[in-house]
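Enquirer: What follows is a predicted structure for the sequence shown.
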Amino acid sequence: MGRQLQTMRNRGKRRSPQPSVHTLTARVAELGFKDNKRRLALIDELLKKCTYYNNNTTNCTQLLDEHKDINGLVDQIVAIERGITISLPKRCDDNWLAFKQWLNDNEIDVSKVDIKWWDDRQGFGLTALSDIKETEVFLEICRRVMITGETALKSDLNLASFISEDPVLQHMPNIVVALHVIDEYCKTDSFWRPYLQCLPSAYETALYLSDEDVNQLKGTQVLEEVVKMKRSIARQYAYFANQLHTNDRAMKLEFKNFFTYELYRDYVRNCEGVVFVVHVFEWDVSDDCRRRFQINTPIITTNTAIIATPPAIPANIYRVRLAALLANNALWANRSEAAVPSAQALAFAAQRLLWLLLKVWCHFHIKLIIDLVFISANFIVVLMTNSWAVSTVMTRQNAIPSCDGQSMTTALIPLWDMSNHKHGKLSTDYDLNTDSGVCRAMNDFNTGEQIFIYYGSRSNGEFFVHNGFVYDDNCNDFVPLRLGISRNDPLFQHKYDLCKKLDLNISGVFRLHHKCQPIDQNLLAFLRVFHFNKDEIEFWLQNENISDIYSAECKSLTHLNEKIQQFLSNRSALLLIGYPKPESQLNL
């Protein structure tokens, strides 16, 4: 979004027009048989290397060696491709004016906001043209101007044909949008050209890190993620570069002759990410279910990477509890809609499509929340997220309802994605009645102030990797701790039995949260079990209140607090030892 730190700042400078498609095609012809043959050989080698390294290693030395190997091949490919690289967007005055005119021509109301350069840290962002009150709508973007997975199937028949048969594209909707963006950017008459010309040309994100930069991540929790992400992008580039020269349908695409690593990297970068959308349901006396935006609290999840406060309900527990509620509630027992959802339906709901379900479900969701004492009985909150991202949630992708409302589609939303991040509450929504994305003010903004939105609960590691910045004093920050109970522990079997009864892993990655948040309940329970003696284990195995081990309020376990604090202090010190020393400390 607008907050990304760009390595190429363009503030009002006039630039010469970019080369035309025909000019670039001529450049490809001039590339030479030997150079192109060398390029294709390197692409094949890159694909093989990426496949070879796809072993999810966590060894620091191996990760650094892998990055150096893959990055070396990429550098060689980029050097050959310099002559056919298409010019990336130039954020000059003329392009900004054309973009605003395009928004106006498509009836997008921008009377409350404008685009402004703020500083080198924040880049471009939105500014308030008048006072805006909390919850007031300041931006509404209709589907007509969005770039989506659905428009990819309509705007270019050759691309649609390729998408329909390619197994990778069928399972990676964000890549569909990325290729769609490249395809449209290479067309001088594209409907979206005014928007595409105002996208950033580069970012200070992990995809731009050099070998030296990556070496500075040694010891950090983000090293593995950075290397895996760069490997993934390199593998995707190599795969599609091969397809564009061997697949009959792909060879018909207009951009096939100038599909380069840098072009793919930059536009995948633009197309991977998320603007969180929140849907809230309110059950009122009139038996009417209305959508509103409110707070960031998923109530159901099948994604263990999603962390909420309070925690989301795991899908398996959700299903069991919901079945019990249905069985014990005569009022709804005979309703055909009131059936326990299947695993497929749960997965559907966990993808944040709960708002499509019937009103009867809203009643049970609320009752479930009341019983579990999670949040107010008046609200159900569902946080939309990106279902594809395994290791990355990047900067510009939005999950919105498809045209028929039966599924989700990936979308880029012009102007919306210029909003910078600030800690607060989620205040973005999708209005099915107007078929538009809606931004509401998360707090009051005075005339001339920058308008921020809340990107969602992310650590600084996630912001650094996927957005290119870190947020000062981030309350959502955490450090992942890999912990486990050794099989050499004399009490291993006893602790294993207790962990099993608690539904707690005996080894795994736990989160040490920012100081403003209490200790994570899973981490607390694990460390208590870790420090239990035999008598304590036997006591809790027989205790019907065994779930108290998760509670920070359990007074009978406060005697372990000092041991737990010391353990965490020692563990943190060990992690810091692995970090490279700042230059100012090298000679100390």
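Expert: Good, I have the coordinates.

Enquirer: rest of the way, CA atoms for contacts and neighbours
Expert: Noted.

Enquirer: which secondary structure elements does the longest helix anywhere in the chain contact?
Expert: Using DSSP state H, we find that the single longest helix of the chain is helix 223-246. For helix 223-246, the packing partners by 3 or more Cα pairs under 8 Å, 6 or more residues apart in numbering; DSSP states H and E come out as helix 33-52, helix 60-81, helix 261-271.

Enquirer: please redo it, this time with the cut-off set to 6 Å
Expert: The elements that helix 223-246 packs onto, with contact taken as 3 or more Cα pairs under 6 Å, 6 or more residues apart in numbering; DSSP states H and E, are helix 33-52.

Enquirer: Can you name the residues in contact with the helix it packs on?
Expert: By Cα atoms under 6 Å, 6 or more residues apart in numbering, the residues outside helix 33-52 that reach it are 77, 235, 238.

Enquirer: let's bring in a second model and compare:
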Amino acid sequence: MGKTTNKDSNLVRKGLTRVKRDELKKLVDELLQKCSYSLSSPSKDWEIYSESWNLLEKIREMEKSLDRLRISRNESLPSFVEWMTKHDVKMGPVELAELPLYGCCVKAKKHINSGELLFSIPQELMLTTETATKSSIGHFINNDPILSQMPNVALAFHVLNELYDPKSFWKPYLDALPSSYDTVMYFSPDEITELKGSPAFDDALKMCRNIARQYSYFYSLLQKSVDPTLSNLRANFTYNDYRWAVSTVMTRQNLIPSQEEIVEGDGKEKQLVPLVNALIPLWDFCNHQDGQFSTDFHPESRRTVCQAGRDFGAGEQVFIFYGTRTCAEQLIHNGFVDTNNSHDALTLKIGLSKSDPLAGQRAALLCKLHILSDEKISGPIAFQLKAGPQPVDGQLLAFLRLFCMTKDSLDRWLQSDNASNLMHEECGIETEVDDKSWSFLKARCQLLLQLYPTTKEADLKMLEEDLIPHRRMCVLLRLAEKRILLSAIECAGQRIKK
């Protein structure tokens, strides 16, 4: 088969010989078996990740002849803008522009006041889980146990199916999207190791493992299928394309109301309309900045309307607020770290010991405080240490106190009608219990700090170097988490009375 051109690259693809296809199938089967392993320890997690990475490198090399040829984003933007104009996208004084370090984003053409319209986008332009189930592969999505239960994965498959269709309604939008992302699926093993010590390390390994397993599962499923509506997916599906589609959805999706009609109940109250996952063209070209929500969906006009969250000067990049995610969640799901994140927090996992003779009473008090849903002791509980001068919230404070209580103290609080006071600093608890609580937190945070292979000072020094983006993100995350831990240690030290 001859060399493809940009014009027909989504339609004509180089195939693999039967021998190469059989070799690829063996690698994919091995990858699926590897990623289906029941994980049991951090060292095993890393072993599985490393072996899976090596398999994926071989798979990507074999699938290289299937890689799509793409035109540059700059070349695709005029068609994208024309497509939006044709379909009634209303734009304020903004334009798409290529900016250093940020790539293609939204820029102010003149001064924009807070609350001024940035753009209004009709729902008909959005790729959603509803358009997915109504598409040519809708029956496949509805009948597959993974796609039918995981709307984000279904949306990624919808994106791929449209990507492989040169006549897709959404082609101008899909052509204008980035060719790659900074999600952890694009990290090398050396870059992933920069997360060691952070709770995000385990999350990153889990994410990579899940996507590799999904790719293996769907590859095998598509190759076995004889359904003609899946022919494009069957011929073109690769790991590179799948991680791209998944990353597109992870970094850009939002929730909008379903197109289903609002039904009135017996009491004439309106039932809640379910939300569906959606990709919103143009809106998703805006980068994130800490602030407040300035986007809303207008059900009457079926449009997403975005207003300026603050004033923007002429020529300045226009940012929007994505939502309240921690820096670790931003890195894993969005591929960036916001160093000015006022909503940042560090996950702290602590639990009750089954060998503790008072574990049952402690669990009962946790249930009374609605921190546990039942009294069964089933592992550590995830709490959040907050960024800022008050790192400990009420639930964590209550847990620390009851964790350190004697039997008499536990009995007293279990019988009390004011057990919720344990969530407040001033609650009349014994000084000895309070001191033990804060001392426990201080020691735990000091231990967590020691898990990082670098110090805060070393991280600051690294930022002075010319780091590649993925490493810089990891260093920024480590610093953000260490600041939270140091703040918690300082907070605990100030509250220990003896």
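Expert: Happy to help now that I have it. It should be emphasised that the depicted structure is a prediction, and the values quoted were computed from it without experimental measurement.

Enquirer: re the thing from before, the longest helix of the first structure: average distance to aligned residues in the second structure?
Expert: Plainly put, helix 223-246 of the first structure ends up 1.4 Å away from its match in the second structure on average once the two are laid over each other (mean Cα distance after the TM-score superposition for the first structure).

Enquirer: Strands along the stretch 351-500 of the first structure, start to end?
Expert: The residue ranges that make up the strands of the stretch 351-500 of the first structure, judged by DSSP state E, counting those that start in this stretch, are 379-383, 398-401, 408-412, 420-421, 428-431, 436-440, 450-453, 478-484.

Enquirer: Figure out which of the ones you listed is closest to Leu357 of the first structure.
Expert: Put simply, out of the strands of the stretch 351-500 of the first structure the one that sits nearest Leu357 of the first structure is strand 379-383, at 12.2 Å, with distance taken as Cα to Cα.

Enquirer: which one of the contacts of helix 33-52 of the first structure is nearest Arg321 of the first structure?
Expert: Compare each of those with Arg321 of the first structure using Cα to Cα and the shortest gap goes to Arg235, at 42.9 Å.

Enquirer: Would you mind finding the match for that closest one in the second structure?
Expert: Under the alignment by TM-score structural alignment, Arg235 of the first structure pairs with Arg213 in the second structure.

Enquirer: quick one: its match from Leu255 of the second structure, how far?
Expert: As for Arg213 of the second structure, its distance to Leu255 of the second structure is 26 Å (criterion: Cα to Cα, to the nearest Å).

Enquirer: Which of these two has more residues huddled nearby?
Expert: Residue environment comparison for Arg213 of the second structure versus Leu255 gives the larger neighbour count to Arg213, 21 against 14, counting by other Cα atoms under 10 Å.

Enquirer: mind listing what the more buried one touches?
Expert: For Arg213 of the second structure, the set of contacting residues under the criterion of Cα under 6 Å, 6+ apart consists of 32, 35.

Enquirer: again with Leu217 of the first structure
Expert: The contact partners of Leu217 of the first structure, by Cα under 6 Å, 6+ apart, come to Leu223.

Enquirer: which SS state does Glu95 of the second structure fall under?
Expert: At Glu95 of the second structure the chain is in strand, as set by DSSP: H, G, I helix; E, B strand; the rest coil.

Enquirer: what number of residues lie near the counterpart of it in the first structure?
Expert: In the first structure, Glu95 of the second structure lines up with Asp114, judged by TM-score structural alignment. The tally of other residues near Asp114 of the first structure (other Cα under 10 Å) stands at 17.

Enquirer: Going by distance to Leu253 of the first structure, which of the contacts of helix 33-52 of the first structure wins?
Expert: Minimum distance to Leu253 of the first structure across the contacts of helix 33-52 of the first structure is 16.6 Å, recorded for Ala238 (Cα to Cα).

Enquirer: I'd like to know how many residues surround the closest one.
Expert: When neighbours are defined as other Cα under 10 Å, Ala238 of the first structure has 23 of them.

Enquirer: contacting residues for it?
Expert: Under the criterion of Cα under 6 Å, 6+ apart, the contact partners of Ala238 of the first structure comprise 43, 47.

Enquirer: Next, work out how far apart it and Arg27 of the first structure are.
Expert: Counting by Cα to Cα, the separation of Ala238 of the first structure from Arg27 of the first structure is 21 Å.
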